[in-house]
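Undergrad: I'll drop the sequence and a predicted model, then ask my questions.
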Amino acid sequence: YTVVIKPKEEVGIVVLLRLRLEAQPGFPDLDWHCHDVQVRRSSEDLEVEVFPCHKWIRTADGYIELRNEKENYFFSPIEYVQAHWQEDAFFGYQCLNGCNPLCIRQIHNLPPNLSVTSEMVRPFLPEDSSLGQEMERGHVYLLDYEVLDQLPANTVNDKQTYLAAPLCLLHYSRQGELKPIAIQLQQAPGPQNPVFLPSDAAPDWLLAKMWVRNSDFQVHQLLTHFLRTHLLGEVCCTATLRQLPEIHPLHQLLMPHIRSTLQINIQARITLLATKGVFDKSIACGLEAIPLLLARGTQRLRYSSMCVPDDVRVRGLDALPICYYAQDALRVWDALHRFVAGWIRLYYCNDEDVQHDCELQNWIGEIFTEGFLGLSHIGAPQSFQTAGEMCKFVTMVIFSCSALHAAVNFSQLDYNIWIPNSPAAMSRPPSQTKGSVSEEDIFSFLPEVNSSCHVLSVLSLLSQPAIDFVPLCHYNEWYFSSGAIVKLVEEVRRELKMLAKDIADRNSQLELPYPYLSPDCIENSVTI
């Protein structure tokens, strides 16, 4: 359906449009899906300027800003975040495709400590459905930052900061948007721990979302980024140097993907994670909280969550059309898995060969004992009984030290540079009642300028690709350029090149592209 609007006077050059859906007496207050707005200079003019929208608009949304389609190639992710950070749909988008896509998971039952009732969230669900039905259909997701509960918060600029441990319920709508529908800021339910809703006063709801983003910042930096990529790579690098001689084929395969991890982690310990470093001076999880959080994060690790096909299936992301992280991660994983499987076949004829390789068994044994602390509930292998087990584990290591690091590291400046979207610290405690903050109060929760600049300077440094950037599966070592291995390398490079083209084609159609897992953006190892 097309609506034609003729202005009463000359408009001039249009670079920005604002739309608002206004309820009218006698008409049902229904959501309106806007495809785009097209502007002609006159009825005779054949040239049309297009302002894409592609979203559902509600009266509660207020004004929606649209930009000229020609300008959206110039619309950087940083500008997009600044323009859309307050929107519920963008909040949900970040959970799937931002710098920390590893926390959100599909649920079919509510956590017992989340004080949400079906009636409470009914206004934010389809009229002909209920919370129970939406959970049955797989449309309900959860963010749970229980790992932060009761952690000691840092002192920044001689002022106490605060941490929350929120639970956030999200719903995937029939319009293809993921939106938060309820937020509880602390783990223990009670009268001083209300559930915030989209229908609450705008400052209450916005501040609740900011607390979730603050919690996500801590978990992203220390667990998703540091633990899952840097520290995993360090453990595997150390075990490789200790247990596998240089002539061992696994040593030769892995070292291009893990060699630089030790150096970069040592630098991180003596700068970022040290006294007067950025965590000590500017981030809510300071030096007292870091070892506690890393210990909790290690206890909560699961091997299945480190293997992409298992992870995205268990978290209900594999069939979600708007989860570009899951789509791209699956394809990169599959390419790497085929490459590793072909490589294993060159050196191991059967499962018995794998079982009888003492050096290989010592390697995986050390990783299980020293890296996973012998914790059997994590589910990581203690030994390899089959070539398939070995292939899965080696693929996980390579993926974590290359693709996962690219996804969670090189995206962070885009999403964190606008401080209200991802505050590194909060200067006031979480609200215990509704209606206690005004719009002006919100900014008093944000960190001071000097600490924010400190964080952003570090994130800017971490977001720069290495000078000697080596793309995924490009190898300079001599043993990759001879014999049957050459064909394997050529094949995986060809597959990754096709994936990069597919991602570029898809991104050209998106208002906010997702480039972080394009193989030409993935470095072979953790170098920053």
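TA: Structure's in. What do you need? Residues are numbered from 1 along each chain as shown.
Undergrad: switch to C-alpha atoms for all contacts and neighbour counts from now on
TA: Will do.
Undergrad: show me where the stretch 201-350 of the chain has helices.
TA: Counting by DSSP state H, counting those that start in this stretch, the stretch 201-350 of the chain has helices at residues 202-219, 232-243, 249-258, 261-270, 278-282, 289-300, 303-306, 308-314, 324-347.
Undergrad: Export the ones you listed to CSV and append columns for distance to residue 132 and mean neighbour count.
TA: As requested, the helices of the stretch 201-350 of the chain are exported to CSV (distance: least, C-alpha to C-alpha, whole Å; neighbours: other C-alpha atoms under 10 Å):
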stretch, distance to residue 132, mean neighbour count
helix 202-219, 24, 24
helix 232-243, 38, 21
helix 249-258, 45, 20
helix 261-270, 46, 16
helix 278-282, 41, 23
helix 289-300, 28, 16
helix 303-306, 26, 18
helix 308-314, 19, 19
helix 324-347, 26, 20
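Undergrad: out of the ones you listed, nearest to residue 373?
TA: Among the helices of the stretch 201-350 of the chain, helix 289-300 comes nearest to residue 373, with 8.6 Å by C-alpha to C-alpha.
Undergrad: Turn the helices of the stretch 201-350 of the chain into TSV, including distance to residue 51.
TA: What follows is the helices of the stretch 201-350 of the chain, written out as TSV (distance: least, C-alpha to C-alpha, whole Å):
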stretch	distance to residue 51
helix 202-219	27
helix 232-243	45
helix 249-258	44
helix 261-270	45
helix 278-282	40
helix 289-300	44
helix 303-306	40
helix 308-314	34
helix 324-347	23
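Undergrad: this is the other structure I want to compare:
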Amino acid sequence: CLSWDIYKEEIPHCIRTDTSLPYDVYYVIQHWTDDFFFGYQFLNGVNPLMIQCCVELPKNFPVADEIVFPDGQNKLTDEMEKGNIFLCDYKLLDGIQTNTINEKKQYLMAPLVLLWKTDGKLKPIAIQLKQKPAEDNPIFFPTDSEHDWLLAKIFVRSADFNLYELNAHLLRTHLLAEVFTLSLLRNLPMVHPLYKLLKPHTRYTLHINSLARTHLINKDGIFTKFAASGGEGAFTILQRSLASLTYSSLCIPDDISMRGLKSVPNFYYRDDGLRLWRIIHRFVLGVLGHYYKSDAEVQKDSEVNKWIYDIYEHGFLSKEETGIPQKFNTVDEMVKFVTMVIFTCSAQHSAVNTGQYDFGAWMPNYPTTMQLPPPTTKGEANENTMLEKFPEVNTTVHGMGTMWLLSKSSADCVFLGNYPEEHFTEEVPLKKIKQFQEDLGKLSADIEDRNKRLDLPYTYLDPKFIENSVSI
């Protein structure tokens, strides 16, 4: 059958296995309805790129103090001034043409989510599922009925899945890695130090992206057939995401600062990511600083400047507003950009890819689509209406299978800091590689020690699990 016939305290039969479930999946099953876990996923789930500090409510999100803080002890304006209110705005999904699956029209919302930092955690306090306020677009609150509130969160999670896969995952790692790879192969000879530095971070990227085009996002691809945004909607989302892409958003120190997330507690993506950025930056500076002794030498290197201009022209469509350099004027500019390239191809891809099955295997936590619209009035949702809105079993199985496959490392994967091809032979870069490996080992040990104290360990930016390149 296509529709759900069980949903009680048992695991739906499509997720049953002969062996025990991975701990992360089991944890999600136990906690997916919890408000604090809902907030946790905006920080340490597979899409930590949506959340930002809210200093002023959007005009299309009319949330009132007396509803979000019914006890009267807090005010939104005061909490915003303290940096305790956060916003996730899915406006890129507004008006997206949705898919038809199993001959049924699918539904994809463009929600706004307000979260409050309290007791060291993020708690959702208001959800509006469509961008335009209206009577048939109510704002949902934790004080609503259990199923009204849970259903609102489920529609947010489904929206997050669709935007995450196309923006955070496909565009910001896979497609950018392809741009960096093609420009490298076009413009830099194999003897160039930048070629030697970046070549390991391009391994299998063109191959895996070719497979994505023929198996995931093509006319008969899995994403096209079984996601709410599959088909025409996916390309609209990609176009909108590319139009909003900036250089600073690709550099994690700048990105965290711009989104006002420096002081959010228990934000392991930020903590591990910033340390990784510094380690990679130190490594890149050490290697390239050996070959470029002055800014003038960078300016005179026509091959390097052809490489960056090719990226600017073909990857970012020659748009100055992206902030992508058209040429390098200093060693520091080059080092920062190369750091971003390596971080994107390794750490960032690991952060947004590796946990897909952990968070998505339990379908209610990350539905690929919803097959009925959200409630337009409160008080009508129940377990049966929730089941009716979930994607059907065949859709769920295809989504789960794809997330399981994409979360796996290849049998011959090469992890960050390992260079089996030995492009460098000189003493100085070899010493820098050794120091790089030691720095990564120290970070890995620190992460492992911290994770012992966590109910749900965050491993996605542990260097011993990060591949050198976008290869899956």
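TA: Now that the structure is in, tell me what you want to look at. Note that the structure is a prediction, hence the values are computed from the model and not measured.
Undergrad: Any buried residues in the helix or strand that residue 168 of the first structure is a member of, and which?
TA: With elements taken from DSSP states H and E, the one containing residue 168 of the first structure is strand 167-172. Neighbour-count burial for strand 167-172 of the first structure flags 167-172 (criterion: 16 or more other C-alpha atoms under 10 Å).
Undergrad: got it, and stretch 450-463 of the second structure?
TA: Across stretch 450-463 of the second structure, burial judged by 16+ other C-alpha under 10 Å covers 457-463.
Undergrad: ok, so of the buried residues of strand 167-172 of the first structure, who is nearest residue 123 of the first structure?
TA: residue 171 (11.8 Å).
Undergrad: The closest one pairs with which position in the second structure?
TA: The alignment partner of residue 171 of the first structure in the second structure, by TM-score structural alignment, is residue 116.
Undergrad: cool, and residue 444 of the first structure?
TA: Residue 444 of the first structure maps onto residue 388 in the second structure, by TM-score structural alignment.
Undergrad: going on from the host helix or strand of that match, what's the next piece of helix or strand?
TA: Residue 388 of the second structure belongs to helix 383-389 when assigned by DSSP H and E. Sequence-wise, the next helix or strand downstream of helix 383-389 of the second structure (DSSP H and E) is helix 393-406.
Undergrad: Pull the distance from that next one to the chain's centre.
TA: 18 Å (C-alpha atoms, centre = their mean, to the nearest Å).
Undergrad: List the buried residues in it.
TA: 393, 395-400, 402-404, 406.
Undergrad: could those residues go into CSV alongside distance to residue 450 of the second structure?
TA: Shown next, in CSV, are these (distance: C-alpha to C-alpha, whole Å):
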residue, distance to residue 450 of the second structure
393, 38
395, 37
396, 34
397, 34
398, 35
399, 32
400, 30
402, 31
403, 27
404, 26
406, 27
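Undergrad: Could you save the buried residues of stretch 450-463 of the second structure as a markdown table and add columns showing distance to residue 228 of the second structure and secondary structure?
TA: Below are these laid out as a markdown table (distance: C-alpha to C-alpha, whole Å; DSSP: H, G, I helix; E, B strand; the rest coil):
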| residue | distance to residue 228 of the second structure | secondary structure |
| --- | --- | --- |
| 457 | 31 | coil |
| 458 | 29 | coil |
| 459 | 29 | coil |
| 460 | 27 | coil |
| 461 | 29 | coil |
| 462 | 32 | coil |
| 463 | 34 | helix |
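Undergrad: Of those, just say which sits nearest to residue 369 of the second structure.
TA: Using C-alpha to C-alpha, these come closest to residue 369 of the second structure at residue 460, 25.4 Å.
Undergrad: Map that closest one across to the first structure for me.
TA: Residue 460 of the second structure maps onto residue 516 in the first structure, by TM-score structural alignment.
Undergrad: Distance of residue 239 of the first structure relative to residue 367 of the first structure?
TA: Noted for residue 239 of the first structure: a distance of 6 Å to residue 367 of the first structure, by C-alpha to C-alpha, to the nearest Å.
Undergrad: wait, I meant residue 127 of the first structure
TA: Taking C-alpha to C-alpha, one finds residue 127 of the first structure at 52 Å from residue 367 of the first structure.
Undergrad: More neighbours: those two, which one.
TA: Each of residue 127 of the first structure and residue 367 has its neighbours counted (other C-alpha atoms under 10 Å); residue 367 has more, 24 against 8.
Undergrad: Noted, bye for now.
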